[in-house]
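> what's the 3D shape of this:
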Amino acid sequence: MTDFLDATRAAYDVVAVSYEELLRDDLAANAPDRAVLGLFAECATGRVADVGCGPGRITAHLASLGVDAFGVDLSPGMVEVARARHPHLRFEVGSMTSPDLPDESLGGLVAWYSLIHVPPELHPEVLAGFFRVLEPGGHLLLAFQVGDERRDLTEGYGHRIDLTAYRLPPERIAAHLVDAGFEPRTTVVRAPEPREKTAQAYLIARKPG
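Reported below is the predicted structural model:
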């Protein structure tokens, strides 16, 4: 089951520079994303990990809101771009399937359109890992495209790639969160913007404490 990690890492290494250039100013034009991130920033305390951080734009936005945020990404190429773009922030290579973090060491964790590359059968295991590293009272934010299908991508950001992404049903992810021990706090599903093909979902959950 590690093949998907190798494929995801390779794809994002290839597109890292183009991805950052394309999405660099995306948050400035996306009020719903900023609103959800602002709500999460109000809830989170302590250190916050942006897992699957890509080029660091979400990490940097959270830091601008006063959050003690750092980024983790599977792709060394993405981490290199993130460090160059945001040299004042910390970024490291790592995998959400086995977070190299102590138990109860985080006040918050964000998986912003990154859980979508993990096969759905592994979601309970990944969410259990998120639960482990969050301190009691810590908050989790997930963002993903709504649906229930696998998409095998061969092109992206101007490059040939081999990447799998999953559209996910919010109710199933919410049920997995409950099974992992979380308390779902906020669920937002918004209509797609013109450049998007499906609705977008944001889930905020809390570790009891």
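> when you work out contacts or count neighbours from here on, use the C-alpha atoms and nothing else.
Fine.
> quick check: T2 vs H117, distance?
In this structure, T2 lies at 12 Å from H117, with CA to CA, to the nearest Å as the measure.
> I meant to write S18 there.
Distance from S18 to H117, counting by CA to CA: 19 Å.
> of those two, who's got more company?
Comparing S18 with H117 by other CA atoms under 10 Å, the one with more neighbours is H117, at 19 against 15.
> shared neighbours, T2 and H117?
The overlap between the contact sets of T2 and H117 (CA atoms under 8 Å, 6 or more residues apart in numbering) is empty.
> list the helices and strands the longest strand seen in the chain packs on?
Secondary structure of the chain read by DSSP state E shows that its longest strand is strand 134-145. Packed against strand 134-145, as judged by 3 or more CA pairs under 8 Å, 6 or more residues apart in numbering; DSSP states H and E, are the following elements: helix 31-43, strand 106-112, strand 159-167, strand 200-206.
> taking those together, which one is wrapped up most tightly?
Among the helices and strands packed on strand 134-145, strand 106-112 has the highest mean neighbour count (mean count of other CA atoms under 10 Å), at a mean of 24.
> between strand 200-206 and that one, find me the angle.
Angle of strand 106-112 versus strand 200-206, following axes from the mean of the first three to the mean of the last three CA atoms, to 10 degrees, is 170 degrees.
> now do strand 106-112: which elements does it pack against?
Other elements packing on strand 106-112 under the criterion 3+ CA pairs under 8 Å, 6+ apart are strand 47-51, strand 134-145.
> so what's the gap between it and the chain middle?
Averaging C-alpha coordinates over strand 106-112 and over its chain gives two centres that are 8 Å apart (CA atoms, centre = their mean, to the nearest Å).
> to compare against the first, here's the next sequence to fold:
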Amino acid sequence: MNPETPAFLHATRTSYDAIAGPYSDRHADHLADLPLDRALLTGFADLVKGAAPHPVADIGSGPGAVTARLNDLGLPVFGIDLSPRMVALASRTYPELRFHVGSMTSLDLPDETLGGIVALYSLIHVPDDHLPTTFAEFHRVLVPGGHVLLAFQTGDHDSSEHLTERFGQQIALDCHWRTPETVTDHLTKAGLDARARVVREPHEDESRPRAFLLARKPA
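Below you'll find the model as predicted:
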């Protein structure tokens, strides 16, 4: 591990590399049976089209299905994921799209180059003390008027969970469950204006409610 790489990034990358295959098989397109979630993604796409031709980054792109949906919705989009194995699998599944390895805490992108950012269920692995840096990066790379759509598991209060096994593989993955109010506060402090909030109840095998937050960098 690079001595400058935060330990949580190393642990998250290693864990998702270990489970990339079965994770991708299980979550090949997790939005397929979630019409409300798809509608929110479509609404985001409609908002961001006004920022064209600036591209959209799907951060924590995993198997690449969300990136592909955004592409189908008419957005110039690329995927970023911390796990090299996830990036390789997504690139194999969607060879017409661009995916690369990167971290949301330090985006390898110039200032004010993105029309939008989507981060679905990837923020949960970022500890509280790294959220300010992460949202400052989002603010830096967005064009004025650009939008962010976040999704994360939520509950009545903030809590954390440490996972040591998934799909029969040993992992070391920390998950941070936060309320919409907590995440909204961090967005506001980073200069991103909250525009909408949706919380839905768990769907079938989900154990926690899902929160969606839409924010915008002031024009």
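> can you add distance to D68 of structure 1 and give the helices and strands packed on strand 134-145 of structure 1 back as a markdown table?
Rendered in a markdown table, the data for these read as follows (distance: least, CA to CA, whole Å):
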| stretch | distance to D68 of structure 1 |
| --- | --- |
| helix 31-43 | 10 |
| strand 106-112 | 9 |
| strand 159-167 | 29 |
| strand 200-206 | 18 |
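> pull up the aligned stretch in structure 2 for the lengthiest helix in structure 1.
Longest among the helix segments of structure 1 by residue count, using DSSP state H, is helix 3-23. Per TM-score structural alignment, the counterpart of helix 3-23 of structure 1 in structure 2 is residues 7-27.
> pull the distance from the matching stretch to the chain's centre.
A distance of 14 Å separates the C-alpha centroid of stretch 7-27 of structure 2 from that of its chain, computed with CA atoms, centre = their mean.
> D6 of structure 1 - how many residues pack around it?
Going by other CA under 10 Å, the residues that sit close to D6 of structure 1 add up to 13.
> return the distance of it relative to A175 of structure 1.
According to CA to CA, D6 of structure 1 and A175 of structure 1 sit 28 Å apart.
> report the contact partners of the counterpart of P99 of structure 1 in structure 2.
Structural alignment places P99 of structure 1 opposite L107 in structure 2 (criterion: TM-score structural alignment). With contact set as CA under 8 Å, 6+ apart, L107 of structure 2 has these partners: E137.
> separation between L107 of structure 2 and R26 of structure 2?
Counting by CA to CA, the gap between L107 of structure 2 and R26 of structure 2 amounts to 28 Å.
> what does G116 of structure 2 give?
Between G116 of structure 2 and R26 of structure 2 the distance is 27 Å, computed by CA to CA.
> same thing with E96 of structure 2?
Distance from E96 of structure 2 to R26 of structure 2, by CA to CA: 22 Å.
> and for P6 of structure 2?
P6 of structure 2 sits 29 Å away from R26 of structure 2, taking CA to CA as the criterion.
> L97 of structure 2 too?
Going from L97 of structure 2 to R26 of structure 2 by CA to CA gives 21 Å.
> what about the two, which has more around it?
L97 (17 against 10).
> that older thread, please identify the most buried of the helices and strands packed on strand 106-112 of structure 1.
Sort those by mean neighbour count, taking mean count of other CA under 10 Å, and strand 47-51 sits at the top with a mean of 24.
> and that one, which stretch of structure 2?
Under the alignment (TM-score structural alignment), strand 47-51 of structure 1 falls on residues 55-59 in structure 2.
> need the residues that contact that stretch.
66-67, 75-81, 104, 113-120, 122.
> any idea how far apart the tips of stretch 201-219 of structure 2 sit?
Taking CA to CA, stretch 201-219 of structure 2 runs 33 Å from one end to the other.
> what distance do you get for A28 of structure 2 to A39 of structure 2?
The span separating A28 of structure 2 from A39 of structure 2 equals 19 Å under the rule CA to CA.
> again with P6 of structure 2
Between P6 of structure 2 and A39 of structure 2 the distance, using CA to CA, works out to 35 Å.
> check V77 of structure 2 too.
From V77 of structure 2 over to A39 of structure 2 the distance is 18 Å, taken as CA to CA.
> please say which position in structure 2 E196 of structure 1 maps to.
Following TM-score structural alignment, the counterpart assigned to E196 of structure 1 within structure 2 is E206.
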